[in-house]
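Novice: quick one, what's the 3D model for this:
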Amino acid sequence: MSKKSTEPGQFEQSMQELEQIVQQLEQGELTLEQALTQFERGIVLVKHSQQQLQAAEQKVQILLQQQGSEQLQPFSPQAGD
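Specialist: Just a heads-up that it's a prediction; the model follows:
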């Protein structure tokens, strides 16, 4: 297994890696040290992903304000999707 950087990449990659970590931890085949290392990596990924989501939400809020709408509207998919 290659060494992961301490700074996660894109959101989707972070989520995929987080899913892999959860699977490894659920299998229970890791040593205590390996499990702790994976858990720490998971915490880093979660924090970074939360920051990315907050930044995206802020961008959406700014775009809506520029359009004269100050609140997020619920998403409703169009018929036929």
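Novice: please count neighbours and contacts with C-alpha atoms only from this point.
Specialist: Will do.
Novice: once you drop chain neighbours, what's closest to the residue most central in space within the chain?
Specialist: In the chain, the residue lying closest to the centroid (CA atoms, centre = their mean) is Ser49, at 3.4 Å. Nearest-residue entry for Ser49: Phe11, 5.9 Å, with adjacent residues in sequence omitted and distances by CA to CA, 6 or more residues apart in numbering.
Novice: tally of neighbours for the one you found?
Specialist: Phe11 has 17 neighbours, counted by other CA atoms under 10 Å.
Novice: another one to check against the first:
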Amino acid sequence: MSETESFEEEYDRLEEVVERLDSGRVGDDLTLDEALELYEEGVELVRRCRGHLDDAEATLETLEETTETDAEADV
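Specialist: A predicted model of the protein is given here:
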């Protein structure tokens, strides 16, 4: 997985991982090692998605501050 994947790509993959973990039973369709690998991947994807959201929130806050500053300057 690349560090440059978009939020949407990583979120889609996270949904796939969760679906696979939910649908598989360890011992039947999923080995314990596979389940652990999927879980670890899911944790990493959650971390990356959270990072994307944090970045977006910071951008919105900056834009909001800029807009407020511009509005105050126009008064």
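Novice: where does the TM-score land?
Specialist: Remark: TM-score between the superposed chains equals 0.79 [TM-score structural alignment, normalised by the length of the second structure]; 65 aligned residues with a CA RMSD of 1.6 Å.
Novice: picking that back up, residue in the second structure matching the residue nearest to Ser49 of the first structure?
Specialist: Using TM-score structural alignment, the equivalent of Phe11 of the first structure in the second structure is Phe7.
Novice: so its match is in contact with Cys49, correct?
Specialist: Yes: at 5.8 Å, Phe7 of the second structure and Cys49 qualify as touching, with contact defined as CA atoms under 8 Å.
Novice: coming back round to it: is the residue nearest to the centre of the first structure part of a helix or strand, or is it coil?
Specialist: Classification of Ser49 of the first structure using DSSP: H, G, I helix; E, B strand; the rest coil returns helix.
Novice: ok, back up a step: pretty sure the residue nearest to Ser49 of the first structure sits against Lys47.
Specialist: No: Phe11 of the first structure sits out of contact with Lys47 when judged by CA under 8 Å, with a separation of 11.1 Å.
Novice: the host helix or strand of Glu33 of the first structure vs the second structure, mean deviation?
Specialist: Assessed by DSSP states H and E, Glu33 of the first structure sits inside helix 32-66. The superposed helix 32-66 of the first structure is, by mean CA distance after the TM-score superposition for the first structure, a mean 0.4 Å from where its aligned residues fall in the second structure.
Novice: ok, Tyr39 of the second structure to Asp33 of the second structure distance?
Specialist: Tyr39 of the second structure sits 10 Å away from Asp33 of the second structure, taking CA to CA, to the nearest Å as the criterion.
Novice: these two: which is more packed in?
Specialist: A direct count of neighbours by other CA under 10 Å for Tyr39 of the second structure and Asp33 places Tyr39 higher, at 16 against 10.
Novice: quick one: residues contacting that one.
Specialist: Residues in contact with Tyr39 of the second structure, defined by CA atoms under 8 Å, 6 or more residues apart in numbering, are Val17, Leu21.
Novice: fine, thanks again, bye for now.
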